[in-house]
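**Student:** predicted structure and sequence below. I'll ask about it afterward.
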Amino acid sequence: MGAVRFGVGDLAQLRFAVSPLWETVASLRAAADPGRHAVHLPWIKQALTVREDRGELLARLAGFVPPAPRCPLSEIEEELALLAARPGPAGAPDAVLAWWRAAVRPHWPRIRAVLEADIAYRTRQLAEDGIQEVLARLHPEVRWTGDRLVSQGLPAGEARLDGTGITLVPSAFAARCRLLEGSGGTPPSLVYPARGVGTLWERHCGPGEGLARLLGRSRAGLLARTSSPATTTQLAVRTGLSPGAVSQHLAVLRDAGLVTGHRYGREVNYRATDMGLALLGDGDGDGDGRA
């Protein structure tokens, strides 16, 4: 059992981030232990056909723990460049990059959409219920007591933030919470299992014919892919449309009140509104997007 002690200044410096480096390393370890990661079996079966040398890659990552992410929306090339500049991780950047290109990058838009949906949920929870409620509900094994976050997944003893703040990092491949040490002005990070991972590898049906006739097949397809937050670039990759065409269709859907856009860092994430979800036949009826 471990704990992280927060000061008042630490609570004020809580951030969120997505780390493709962490996800790549965690996904490789998940592929090596499919029994513990049954939810990812559809992906694992495919990943192992494109890279059969996972044992060799894992050996090169023995004892390697990814550093805490330095900014909310890093690309993996940025994270690997920082990693290569650190002493010690010989061979790790090459092993990570090999697995990323073969097994993770083709699915990254889908994975990232799940992570961004989790962040959108947590930030809404932050606005409605406060920081302590966000921390207390990160995972069933996590408890918030007084000024401490307590979990069986944290290192034994008590870590003090001492004004550095902390970055919360949702993960599609993490089985439990994990604390990543900060360095060089980078605050520590708490990796936690993201919501909605059970739907990650589901085959989603396209919009119904009626909706396609009403909106046009391209716009109906875009609307269907905004049930979780997505950027223009991500939607272009998923639909095969050009970014310009996606932008034009999103403008029409936004003017009709079917999607809304929210800026997160340097990007705008588009998500279906309650009306858009109703047209898609989203069954939960509350439009809050909870997985």
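**Tutor:** Cool, the structure landed. Numbering: from 1, shown residues only.
**Student:** every contact and neighbour count from this point should use C-alpha atoms.
**Tutor:** Will do.
**Student:** the strands in the stretch 101-250 of the chain, which residues?
**Tutor:** Taking DSSP state E, counting those that start in this stretch, the strands of the stretch 101-250 of the chain run over residues 142-145, 148-151, 157-160, 166-171, 178-180, 189-193.
**Student:** which of those strands is buried the deepest?
**Tutor:** strand 166-171 (a mean of 26; mean count of other C-alpha atoms under 10 Å).
**Student:** ok, back up a step: in TSV: the strands of the stretch 101-250 of the chain, plus distance to residue 226.
**Tutor:** Below are the strands of the stretch 101-250 of the chain laid out as TSV (distance: least, C-alpha to C-alpha, whole Å):
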stretch	distance to residue 226
strand 142-145	30
strand 148-151	33
strand 157-160	39
strand 166-171	20
strand 178-180	30
strand 189-193	22
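**Student:** here's the one I want to compare it with:
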Amino acid sequence: MIQVRLSATGLAAARFAVSPLYETMGLLMALRARRGGFDAERRRPRVGRAIDGGGLDLLASITLVHHASRHYVPDFLTPDPVAPGGSVEAELHAVATTDTSRVRAELDILTAGRRLRGDSGIVGRELPRLVSDAVQTGERDFAERVAGELDVVWRTVLAPEWPRMRARLEQDIALRGHSLAREGLAGTVGSLAPSLDLTDGVLTAASRYEVDVTADSVVFVPTAFHRPTVVVDPCPVPVRRSPVVLYPAVPATPSRGEDLAGAVGRTRARLLDELATPRSTGELAERLGLSASTVSYHLQGLLRAGLVTRVRRSRTVYYHREQSA
């Protein structure tokens, strides 16, 4: 069992966030373990094509070769989520600039393993030759190369459908927000998965590992590929990271935009769906993968129809969906 003892500060600092790289690594690990169901398996051909295209040797050696379930995958590949809605650029930058002492320490855990409480522990394994050769050029160069390979997997496999995936994950977080208001944090944690619990400030997760740590914060990350678990950093170098709770996101429900699509067109329906929260033209363009000029054109149409309003704050104009829409 994993136990995380949260102080009052830790409970107050608990937050939910979306992480593109946790999803990317979750997909790779699900494929490695041949689990994850249809969501993962239907993406296997794209992952295979990315690998066949070359340039993913380090990442494949670390994550895709089928090893025993207790073998370690370095945690620096999944940095702490830095933005509520998920920023792959920021997360890739965090991987590339990981403190070199952490890179070295985590590779040491990968090879030597790590004894935990009782009979549990991380099983070490021999470092693949190409990985050990790559490390010889320096931990910084190694981290940058792995970040580049993660970027290839991201762009090839998940980026094309990220707007839809992110919408599902953000929808889950919104539901958890309602649960927090009604049931508090303990009730919400209990609803994430049967194996998770929060009682008297102690977060527990069913696990083969025996871990007992104290933490001053915790991040909850909904995911499409990971099994429910608590990720506890085994490496205190240079500082130990906050625990991350991975839990299955609720299935996507049909967007109200799908009902609106027939009336106003799919692009404008998607805009209305996004504008439940005030957003700028630039934000909308990024979230929907459209050009700013295209977004602006459709916003003008929605303005004329009285379906959205706009307000200027400083130098930025924000649009918001009318309640009648």
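**Tutor:** Nice, thanks for sending it over. The structure presented is a predicted model; accordingly, all values stated were derived computationally and were not measured.
**Student:** related to what we said a few turns ago, relative to residue 264 of structure 1, which of the strands of the stretch 101-250 of structure 1 is closest?
**Tutor:** strand 166-171 (14.9 Å; C-alpha to C-alpha).
**Student:** hmm, who's touching the closest one?
**Tutor:** Applying C-alpha atoms under 8 Å, 6 or more residues apart in numbering, the external contacts of strand 166-171 of structure 1 come out as 10, 13-19, 22-23, 115, 118-119, 187-194.
**Student:** repeat that with 7 Å
**Tutor:** 10, 13-18, 23, 115, 187-194 (C-alpha atoms under 7 Å, 6 or more residues apart in numbering).
**Student:** likewise stretch 173-192 of structure 2?
**Tutor:** Residues from elsewhere that reach stretch 173-192 of structure 2 (C-alpha under 7 Å, 6+ apart): 16, 196, 197, 198, 199, 247.
**Student:** counterpart of the third one in structure 1?
**Tutor:** This means residue 197 of structure 2. In structure 1, residue 197 of structure 2 lines up with residue 143, judged by TM-score structural alignment.
**Student:** contacts only, for that match.
**Tutor:** Listed by C-alpha under 7 Å, 6+ apart, the contact set of residue 143 of structure 1 reads 136, 149, 150, 151.
**Student:** what do you get if the cut-off is 8 Å, keeping everything else the same?
**Tutor:** Residue 143 of structure 1 touches 135, 136, 137, 149, 150, 151, counting by C-alpha under 8 Å, 6+ apart.
**Student:** of those, closest to residue 57 of structure 1?
**Tutor:** Closest to residue 57 of structure 1, out of all of the contacts of residue 143 of structure 1 and judged by C-alpha to C-alpha, is residue 151, at 30.1 Å.
**Student:** quick check: closest non-adjacent residue to that closest one.
**Tutor:** Nearest in space to residue 151 of structure 1, with sequence neighbours left out and distances taken as C-alpha to C-alpha, 6 or more residues apart in numbering, is residue 142 at 4.7 Å.
**Student:** repeat for residue 292 of structure 2
**Tutor:** When the adjacent residues along the chain are set aside, residue 292 of structure 2 lies closest to residue 285, with 5.3 Å between them (C-alpha to C-alpha, 6+ apart).
**Student:** tell me the residue in structure 1 aligned with that neighbour.
**Tutor:** By TM-score structural alignment, residue 285 of structure 2 lines up with residue 233.
**Student:** so that match sits against residue 243, correct?
**Tutor:** Yes: proximity of residue 233 of structure 1 to residue 243 meets the contact threshold set by C-alpha atoms under 8 Å, at 6.1 Å.
**Student:** which part of structure 1 matches stretch 170-182 of structure 2?
**Tutor:** Taking TM-score structural alignment, stretch 170-182 of structure 2 hits residues 116-128 over in structure 1.
**Student:** on average, how far is the matching stretch from the matching bit in structure 2?
**Tutor:** Comparison of stretch 116-128 of structure 1 with structure 2 after fitting gives an average deviation of 1.3 Å (mean C-alpha distance after the TM-score superposition for structure 1).
**Student:** so for structure 1, the centremost residue is which one?
**Tutor:** residue 115 (2.1 Å; C-alpha atoms, centre = their mean).
**Student:** what's the spacing between the residue nearest to that one when sequence neighbours are not counted and residue 136 of structure 1?
**Tutor:** Distance criterion C-alpha to C-alpha, 6+ apart; nearest residue to residue 115 of structure 1, sequence neighbours excluded, is residue 170 at 5.9 Å. Separation of residue 170 of structure 1 from residue 136 of structure 1 (C-alpha to C-alpha, to the nearest Å): 15 Å.
**Student:** now do residue 80 of structure 1
**Tutor:** 32 Å.
**Student:** and the two? which has more neighbours close in?
**Tutor:** Counted by other C-alpha atoms under 10 Å, residue 80 of structure 1 and residue 136 do not tie: residue 80 has more neighbours, with 19 against 16.
**Student:** just the element for the more buried one, please.
**Tutor:** helix 76-84 (DSSP states H and E).
**Student:** other SSEs contacting that helix?
**Tutor:** helix 20-31, helix 92-99 (3 or more C-alpha pairs under 8 Å, 6 or more residues apart in numbering; DSSP states H and E).
**Student:** adding mean neighbour count and distance to residue 279 of structure 1, write these out as JSON lines.
**Tutor:** Listed next are those as JSON lines, based on neighbours: other C-alpha atoms under 10 Å; distance: least, C-alpha to C-alpha, whole Å:
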{"stretch": "helix 20-31", "mean neighbour count": "23", "distance to residue 279 of structure 1": "33"}
{"stretch": "helix 92-99", "mean neighbour count": "19", "distance to residue 279 of structure 1": "39"}
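**Student:** residue 275 of structure 1 is nearest to which of those?
**Tutor:** Distance to residue 275 of structure 1, taken as C-alpha to C-alpha, is lowest for helix 20-31 among these, at 32.6 Å.
**Student:** hmm, who's touching that closest one?
**Tutor:** 36-37, 44, 47-48, 54, 58, 66, 74-76, 79-80, 96, 99-100, 104, 171-174.
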